[in-house]
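Q: Mind looking at a prediction? Sequence and model below.
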Amino acid sequence: MAAHFGRRLRKGAATTAVAAAAVAALSASQAPGAAGEDHGRQTTVGASAPVPDATSDGNATGNSPYYTDLPPLNSPRPSPSPTTAGTPVATGDAEAGIPATVLDAYKKAEAELRSTKPGCNLPWQLLAAIGKVESDQADGGRVDADGTTIGRILGPALDGNGFALVKDTDHGEYDGNTEYDQAVGPMQFIPSTWAWAGRDGNGDGKKDPNNVYDAALAAGHYLCRNGWDLSREDDLHSAILSYNDSQDYLNTVLSWLEYYRKGTHSVPDGTGSVPGHRSDDGSRHTQSPKPSNPPKTKPDPKPAPQPDPKPSKPGGSGTPSPKPPVPPTPPQTPTDTVDHLADADTAQLTAMAGHAFTERIGTRAETKADKSVAKVRIRFTISGDTDATFTGGETVATVTTDAQGVALAPALQAGEKTGDFKVTATVVGRSVKGADYTATVTERVADTLTRTSDTPLTCTPGGEFADQVQVKATYKGAVADKVAATATLIKSSRDTSENDKGPYFKDKDGKPVRTLDGLQTDAKGLLTLPKLYADDNTGTFLLRITTAGGTTLTVELKVAADDTSASPSPSPSASS
């Protein structure tokens, strides 16, 4: 349920076997006419060992509980069949119905990802399958007109009591809990994950995990990270497991994905079906109308053992008081041994706007004795006033250190904002000294400017030039697009100040202008200047075009009297 990337909240040794048995039992019970049978399954959990702390990269949900009901065996119909003689709609029809606003959010998220990350091939049915398992489609579509849930949909407090331990990261802003984090909203993101994975899906300027449009788009981007292509089975499984790290979860989501692919229809908001089973104890999500700190779930109270009236002595008749069992000390993980992060020979990080950085960030995890540590998850986070991203469009990436203890961050892609920004490397699941890197985005430049035509540019006094000046900009032989430029009519090659005589451009009011600022090459590296006009002065004049980076091109403009008027016009027969 919850959307934070971490380990399983509960782990039972027989989880996979239970899941297989449940699927088998489901198949046996759903022969034709077996309406009314229990179509769900519930993960059995036994006495749980101490649950390790969750990390913000464990999974999208913090491995919170999820609904385990499986779809009916009969395929969904494309539209709900009407009831007749009091006969209810078939189970397949009811289960295939998705609340209208929720369905719209899934489809809009798919459309945006198709444009921004076409290589991901995200189907909206996958969002629907996850939304079904995580929150039963926003609790049956209980959303307002803007897509925000009516009341909060909360997972249990991740307090380490049968669940992972995730202490409060949002000061209760999203989950109302100032002590521990809880999975929030229709796609069940925990706040620490939402802080970097959240998206604004409905264009209201906010990123709200309780809004189905925001949550669906965030889930889509989350599933599309790491360059995954969801049309490939391996990538699809990896993406789903990154949402909740459980084979049972994967099997359940895949079942609903296949089911929704066979056909769905919209139903009015608030009329969706209600599941019956959850992976932890079968209870439903908590609906919270306002911030609260929900109490921890505790077992039924048992009478406390009464101490002996007197302490027992060796050889005496008193019965010693029972001692509580000492929990086993968990084995030390590689992450536990990390003392700090060190730079791994990262070169200077500089790229031109719109271009990829040629150098990549390398970070080494080390012990206190400066020994490298392998198999440690390192999170790289971009911050600052920048639109730079990692390859794939994300601002956060997690990489596991190799045998030399080095994590190599994905390549950085510069945006259009120039200046410095920061990339911070931290250890996932451990608070130790991280590493900061400064990257710089410079403006786009050109190193070559050429005219696209060799036609002389001539004009008569008081007239207009027949041809417009067009130039092409390149950088290292490639098209130099979006490069800033200026154009100025100059006095001479030595005196580049603005000439107040000769050819000129016109402003919007028709007045002469001899300097144009704010020009920019197009996607093909072309720059086409406005029409040029001539005053009464004759002679050869110079137009200087300068691009960002200092590259210039000087173009000659000639203004001369038209001497053809003194010559007799050719007779019609001469041109025939």
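A: Received the coordinates, thanks.

Q: all contacts plus neighbour counts: C-alpha atoms, from now on.
A: Will do.

Q: OK, contacts around the residue most central in space within the chain?
A: In the chain, the residue lying closest to the centroid (C-alpha atoms, centre = their mean) is His221, at 3.7 Å. Counting by C-alpha atoms under 8 Å, 6 or more residues apart in numbering, His221 makes contact with Leu113, Ala197.

Q: Is Leu449 in a helix, a strand, or coil?
A: strand (DSSP: H, G, I helix; E, B strand; the rest coil).

Q: Leaving out sequence neighbours, find the closest residue to it.
A: Ala473 (4.7 Å; C-alpha to C-alpha, 6 or more residues apart in numbering).

Q: what about that neighbour, is that helix, strand or coil?
A: Secondary structure, three-state DSSP: Ala473 is strand.

Q: Ala523 versus that one, what's the distance?
A: 10 Å (C-alpha to C-alpha, to the nearest Å).

Q: Those two: who's more crowded?
A: In this view Ala473 and Ala523 are compared by other C-alpha atoms under 10 Å, and Ala473 has more residues nearby, 26 against 12.

Q: Could you pull out the helices in this protein for me?
A: Shown for the chain, the helices assigned by DSSP state H span residues 15-29, 91-96, 100-116, 124-141, 191-197, 212-223, 233-243, 247-261.

Q: so which of those helices gets nearest Lys531?
A: helix 100-116 (37.2 Å; C-alpha to C-alpha).

Q: Direction-wise, compare that closest one with helix 124-141 and give the angle.
A: 150 degrees (axes from the mean of the first three to the mean of the last three C-alpha atoms, to 10 degrees).

Q: give me every residue that touches Val445.
A: Met352, Tyr475, Ala480, Val483, Ala484, Thr547, Ala548, Gly549.

Q: Generate a ChimeraX selection restricted to the buried subset of those.
A: The ChimeraX command for the buried members of the contacts of Val445 (criterion: 16 or more other C-alpha atoms under 10 Å) is given here:
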select :352,480,483,484,547,548
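
Q: Alongside the first one, take a look at this:
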Amino acid sequence: MSSAHFGSRLRKGAVNTTVAALAVAALAASQAPDVTADDAGRRTTTADAPSTDPVADAGTGTGTGTGDSATGNSPYYTDLPPLNSPNPAPSQSSATTGPVVGTGSSEAGIPATVLDAYKKAEVSLAASKPGCNLPWELLAAIGKVESGQARGGNVTADGTTITPILGPVLNGNGFANISDTDNGLYDGDSTYDRAVGPMQFIPSTWAWAGRDGNNDGKKDPNNIYDAALAAGHYLCRFNWNMATDSGLRSAILSYNNSTDYYNTVMSWLEYYRRGTHEIPDGTGTLPSNSSSDDDNASSGSGSTTPSKPTTPSLPNPPTTPAPPVTPTDTVDHLENAGAATAKLTAMAGDAFTGKISARTETKAGKAVAKVRVRFTIVGDTDATFTGGESVATAQTDSKGVAVAPALKAGEKTGTFKVRATVVGRTVTAFDYTATVTERAADALTNTGAGALTVVAGGEFATQVAVKATYQSAVADKVAATATLVESAGDTTANDKGPYFKDASGNPVRTLTGLQTDANGLLQLPRLYADDTAGTFLLRITTAGGATLTVELTVTAPVIIPTPDPTPTETSSGSASASPSASASTSASASESTASTSGS
């Protein structure tokens, strides 16, 4: 089925209306672009809106296909907001009567749980992907056209829809032809896929885009918290900036590849931006018009079988022609399109130098163009593609080659796989091996100032500081070790001389778990000296083998000699006799005594 034919079947055009001049002027001044009004006061999109964004097609690999849009380009609600500005008027429905179909100020009300899910998704995306600038009103606009805000907020307290919300069977009969990809796990259909849940994800997209938005350990497309967060990540997966017209358009078109869809979502986005309010769950208004022409099969209708007009019995009913063979149908196998990318290596935090590319071929080895190839990161790793996602899709060129976005290593080291598969066809996958090594440095430079000298028993006045580089570039977050070694040839930790202190103040002569900062700089803790004088060596090493030895000098303390004691004076104030004079006097006295005794 050609894309033009599929588009004409899937997308319902804008309602033909007569527009009053004043209404047109008002819309031009205050409403979304490319919008007019019908006779009942409902807004409807025009045919002059931007065409399908080629960037969106290239980014998602959807092209004219459907397998990699969020919804598989399933039908959607085409009802548009009223012209009057929203205000927090009571809903026209009630908890007893359930949601009602209608327009008016009550359209601005969003069921409490559904609104909470949108706002929490916005907060989460603001933290994980701040450059996306995703407004919760965009999620509300998409939720409105996909499921009427989960069928008017018909959800349990944890956000799970009370009854399943299923789109029509995507069997190619008026819709896309998507064979079963989940064995009926999400949509209950083991033959064909169907869009599922309040944000209408097809199972093949949910398999990689699903998120756990309510932290219950599950990724359930029927839960508005999970589905809203998944929709946000899906819209932000290529780092499109929702604050710009081009980014917003690319994201919306990647969700459902239709200009009318884009216009409808934009109308609700502008409406919600002007004001909305919370209403009780189960009391929201429901849309009534679908993009599925006269088939009455509604995206998010909740019916298990789309209703169709009664066809009169014919004697010889016409035979439904078999769908034409697509390029995807001819693919027999995948090949690596670049020998250099069969095995990739990158340092933690760095981008892999080569992009992964795969070639789709027929059984005879002929290249097949315009085929979507999905690349999935498999294994225990935090490596991602550009945009922070673990899955990316690209379309093959005229040579049958699809190129994955740039692959960036995370902080987890080790080996993982990147698996290439063909979207919409079961062929043997092709695996690429990728390895993440630890951050490393190949050179260290001493950036400290001043001599590293101290007197024994003192504290060094200067702290040791170094800068790490790898191939002359800053080496950030590199692991390092510092050891006070015995000598240049003996890296055993010294048991005397300078030392660091641990948290308890005890001497430590080996420091591990050090890491350079974002600028490759590392400053060591203060050093102290014991009572051993001499020259000592501090050896610093990093992952990757960079080494620097710093010389430390400890000098012996200076000993000042004690001076001779000063002679003391007698009590009378005269100096005491010298030792020699005293001795002489004593000798004379002895001789005099001896002489007297002799006589």
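A: Received, thanks. Note that this is a predicted model, so its numbers are computed, not measured.

Q: just to revisit the earlier point, the residue nearest to the centre of structure 1 maps to what in structure 2?
A: For His221 of structure 1, the aligned position in structure 2 is His233, judged by TM-score structural alignment.

Q: Okay, its match and Arg249 of structure 2: tell me how far apart.
A: 16 Å.

Q: cool, and Val373 of structure 2?
A: 23 Å.

Q: Who has more neighbours out of these two?
A: Neighbours per residue, other C-alpha under 10 Å: of Val373 of structure 2 and Arg249, the larger number sits with Val373, 31 against 23.

Q: Would you mind measuring from the more buried one to Thr259 of structure 2?
A: In terms of C-alpha to C-alpha, Val373 of structure 2 sits 25 Å off from Thr259 of structure 2.

Q: What is the equivalent residue in structure 2 for Asp370 of structure 1?
A: Asp370 of structure 1 maps onto Gly365 in structure 2, with residues paired by TM-score structural alignment.

Q: Any idea how many residues pack against its match?
A: Using other C-alpha under 10 Å, Gly365 of structure 2 has 14 neighbouring residues.

Q: and stretch 386-396 of structure 2, how far apart are its ends?
A: 19 Å.

Q: just how off-centre is that stretch within its chain?
A: Centre-to-centre, stretch 386-396 of structure 2 and its host chain are 13 Å apart (C-alpha atoms, centre = their mean, to the nearest Å).

Q: now swap in stretch 247-266 of structure 2 and tell me
A: Chain-centre distance of stretch 247-266 of structure 2: 23 Å, with C-alpha atoms, centre = their mean.

Q: Straight-line length of that stretch, end to end?
A: OK, stretch 247-266 of structure 2 end separation, C-alpha to C-alpha: 13 Å.

Q: show me the contacts for the closest residue to Arg284 of structure 1 other than its chain neighbours.
A: Excluding its sequence neighbours, the residue lying closest to Arg284 of structure 1 (C-alpha to C-alpha, 6+ apart) is Arg278, at 6.9 Å. By C-alpha under 8 Å, 6+ apart, the residues touching Arg278 of structure 1 are Arg41, Gln42, Thr43, Pro65, Tyr66, Tyr67, Thr68, Asp69, Arg284.

Q: Please give me every residue in contact with Ala546 of structure 2.
A: Counted by C-alpha under 8 Å, 6+ apart, Ala546 of structure 2 has contacts Ala441, Asp442, Ala443, Leu444, Ala468.

Q: same thing but at 10 Å, please
A: By C-alpha atoms under 10 Å, 6 or more residues apart in numbering, Ala546 of structure 2 lies in contact with Ala440, Ala441, Asp442, Ala443, Leu444, Thr445, Ala468, Thr469, Tyr470, Ala480, Ile540.

Q: List buried residues within those.
A: Applying 16+ other C-alpha under 10 Å to these flags Ala440, Ala441, Asp442, Ala443, Leu444, Ala468, Thr469, Tyr470, Ala480, Ile540 as buried.

Q: rewinding a little: counterpart of the residue nearest to Arg284 of structure 1 over in structure 2?
A: Aligned by TM-score structural alignment, Arg278 of structure 1 pairs with Ser290 of structure 2.

Q: Could you do Ala397 of structure 1 as well?
A: That one, Ala397 of structure 1, aligns with Ala392 by TM-score structural alignment.

Q: Tell me who's in contact with its match.
A: Contacts of Ala392 of structure 2 by C-alpha under 10 Å, 6+ apart are 59-61, 68, 208, 237-238, 373-377, 384-386, 403-405, 420.

Q: from the residues you listed, which would you call buried?
A: Buried members of the contacts of Ala392 of structure 2, scored by 16+ other C-alpha under 10 Å, are 59-61, 68, 237-238, 373-377, 384-386, 403-405, 420.

Q: Now do the same for Thr426 of structure 1: its match in structure 2.
A: Match for Thr426 of structure 1 (TM-score structural alignment): Thr421.

Q: Any idea how many residues pack against that match?
A: Around Thr421 of structure 2 there are 23 residues (other C-alpha under 10 Å).

Q: That one contacts Ala358, correct?
A: Yes - counting by C-alpha atoms under 10 Å, Ala358 is a contact partner of Thr421 of structure 2 at 9.1 Å.

Q: Would you mind grabbing the residues shared as contacts by those two?
A: Contacts common to Thr421 of structure 2 and Ala358, judged by C-alpha under 10 Å, 6+ apart, are Leu334, Val373, Arg374, Phe375, Phe430, Asp431.

Q: how much space between the residue nearest to the centre of structure 1 and Ala347 of structure 1?
A: Taking C-alpha to C-alpha, one finds His221 of structure 1 at 30 Å from Ala347 of structure 1.
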